[in-house]
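Enquirer: coordinates only, sequence not included:
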């Protein structure tokens, strides 16, 4: 009998096949995008029949969910480690640089979660929980920043429209900073990861750092 917690040979084999399927899925995504993901094509690459592959993943959406879940968990772990390594704890610069390194390490993974949504796909609740946890880390870091002067009009708007913050007690200025972080820094990252700065003659990393510095100075 297998020890408690130990996988049986059948379970190990299943895990290996699922991992191979996911690897082929990433290769498809790199070539044609997530919307073109095909389990039947993966089955042919692996020398399996379609029905045999469906014993490991019930359909395209289940496979996408597994890839998205892996990506979000990887990012959450990366940001958590960056926070723990920072001397000041909730550090927006540490989060920003960890996010950029993570995104550029595997742009296909980045675009799966922050690129164009896959048509007809809806992430399950457990993935939303992971994404909310990432946002909470960002809100913690934005709340830790000093805030001088009156809040901008949009920040005041966020005081009454903060459902997206999932109950986080961040003040309006911190909510504003978090959204600016998400829009401006993800904007630079998306353009860089897609290669749109190629040939322009400047360092995208310097642009990213400049946007981060500007964000940190925001009231």
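Expert: Okay, I see it. These numbers come from a predicted model, not from an experiment. Numbering: from 1, shown residues only.
Enquirer: drop to CA atoms for contacts and neighbour counts, all remaining ones
Expert: OK.
Enquirer: so how far is the helix or strand residue 81 falls within from its chain's centroid?
Expert: In this structure, residue 81 sits in helix 60-85 according to DSSP states H and E. On the basis of Cα atoms, centre = their mean, to the nearest Å, helix 60-85 sits 6 Å off its chain's mean C-alpha point.
Enquirer: and it, what does it pack onto?
Expert: helix 92-105, helix 107-114, helix 125-144 (3 or more Cα pairs under 8 Å, 6 or more residues apart in numbering; DSSP states H and E).
Enquirer: to residue 31, which of those helices lies closest?
Expert: Proximity to residue 31 (Cα to Cα) singles out helix 107-114 among the helices and strands packed on helix 60-85, at 9.7 Å.
Enquirer: what does that closest one rub up against?
Expert: Here helix 107-114 makes contact (Cα atoms under 8 Å, 6 or more residues apart in numbering) with 26, 29-30, 34, 68, 71-72, 102-104, 190, 193-194.
Enquirer: at 6 Å instead, please
Expert: Residues outside helix 107-114 that contact it (Cα atoms under 6 Å, 6 or more residues apart in numbering) are 103, 193.
Enquirer: chain center to that helix, what's the gap?
Expert: Distance of helix 107-114 from the chain centroid (Cα atoms, centre = their mean) equals 7 Å.
Enquirer: another structure for you, compare them:
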């Protein structure tokens, strides 16, 4: 809602909500998701526990908003890169998008873990988080939809085609992200799933420090994985 259409009370409420979320993120940054405590946030802000609950119903409510914000941040990084590389080849775009996702995650590992981990056993993701997650993946669809079906991916492509046929919302999402007639929607989804799995695997290991005792750089491994995927799908480019 535009500032001009809000009351001072509403603006103050949004300001306090933003400060609560920032304090919560600092707790998560310092001690992980398990460290998040609404009472500690309230104390840090000079509020009482009951006062904080006027802004967020409970810990899971706050976590849900933080997760939504994290998805939005990752999606913005991917969209920005897609816009900057619109004239590049599909192969170059794939490398750029992979790098953008990794750099976002490494730059904000506490936010990445909100998406990749299990924030809370009782925290149920609302429906809008599905759209936000799709927004992160969306820029990959028009790139990978340009590829050919590589060996061993045929069955996955068939499953993606079935998903498209049975789920109009998914078909609409793919068409919205990859409207060009030259894009194969089922291949776009199959390639995106493969790329996502490779990206997630590398980034998760790096964020968790699993590469620290090994002799390679995570960025080099990611480049190799994206290159291998581009080769297998026959993506054009340098």
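Expert: Thanks, I have it. Computed from a predicted structure; not experimentally measured.
Enquirer: returning to what we had before: for residue 209 of the first structure, find the nearest of the helices and strands packed on helix 60-85 of the first structure.
Expert: Nearest to residue 209 of the first structure, of all those, is helix 92-105, at 8.5 Å by Cα to Cα.
Enquirer: what packs against the closest one?
Expert: The helices and strands touching helix 92-105 of the first structure, judged by 3 or more Cα pairs under 6 Å, 6 or more residues apart in numbering; DSSP states H and E, number zero.
Enquirer: so residue 98 of the first structure versus residue 123 of the first structure, what's the distance?
Expert: For residue 98 of the first structure, the distance to residue 123 of the first structure equals 24 Å [Cα to Cα, to the nearest Å].
Enquirer: between those two, which one's more packed in?
Expert: Neighbour tally, residue 98 of the first structure and residue 123, criterion other Cα atoms under 10 Å: the higher count belongs to residue 98, 18 against 14.
Enquirer: which one in the second structure is aligned with the more buried one?
Expert: Aligned by TM-score structural alignment, residue 98 of the first structure pairs with residue 100 of the second structure.
Enquirer: same check on residue 184 of the first structure?
Expert: For residue 184 of the first structure, the aligned residue in the second structure is residue 198 (criterion: TM-score structural alignment).
Enquirer: check which helix or strand covers its match.
Expert: Judged by DSSP H and E, residue 198 of the second structure forms part of helix 185-207.
Enquirer: that helix vs the first structure, average distance?
Expert: For helix 185-207 of the second structure, the mean deviation from the first structure after alignment is 1.6 Å (mean Cα distance after the TM-score superposition for the first structure).
Enquirer: mind listing residues that contact the next helix or strand after that helix?
Expert: Next helix or strand after helix 185-207 of the second structure toward the C-terminus (DSSP H and E): helix 218-233. Helix 218-233 of the second structure is contacted by residues 147, 148, 150 when judged by Cα under 6 Å, 6+ apart.
Enquirer: and the angle for helix 218-233 of the second structure with helix 185-207?
Expert: Angle of helix 218-233 of the second structure versus helix 185-207, following axes from the mean of the first three to the mean of the last three Cα atoms, to 10 degrees, is 160 degrees.
Enquirer: buried residues in stretch 87-96 of the first structure?
Expert: Residues 90, 91, 92, 93, 94, 95, 96 are the ones in stretch 87-96 of the first structure that count as buried (16 or more other Cα atoms under 10 Å).
Enquirer: again, but for stretch 146-166 of the second structure
Expert: For stretch 146-166 of the second structure, a neighbour-count test (16+ other Cα under 10 Å) marks 146, 147, 148, 149, 150, 153, 156, 157, 160, 161, 163, 164 as buried.
Enquirer: ok, the closest residue to residue 44 of the first structure other than its chain neighbours to residue 38 of the first structure distance?
Expert: Distances taken as Cα to Cα, 6 or more residues apart in numbering put residue 50 closest to residue 44 of the first structure, at 8.0 Å, once the chain neighbours are dropped. According to Cα to Cα, residue 50 of the first structure stands 10 Å off from residue 38 of the first structure.
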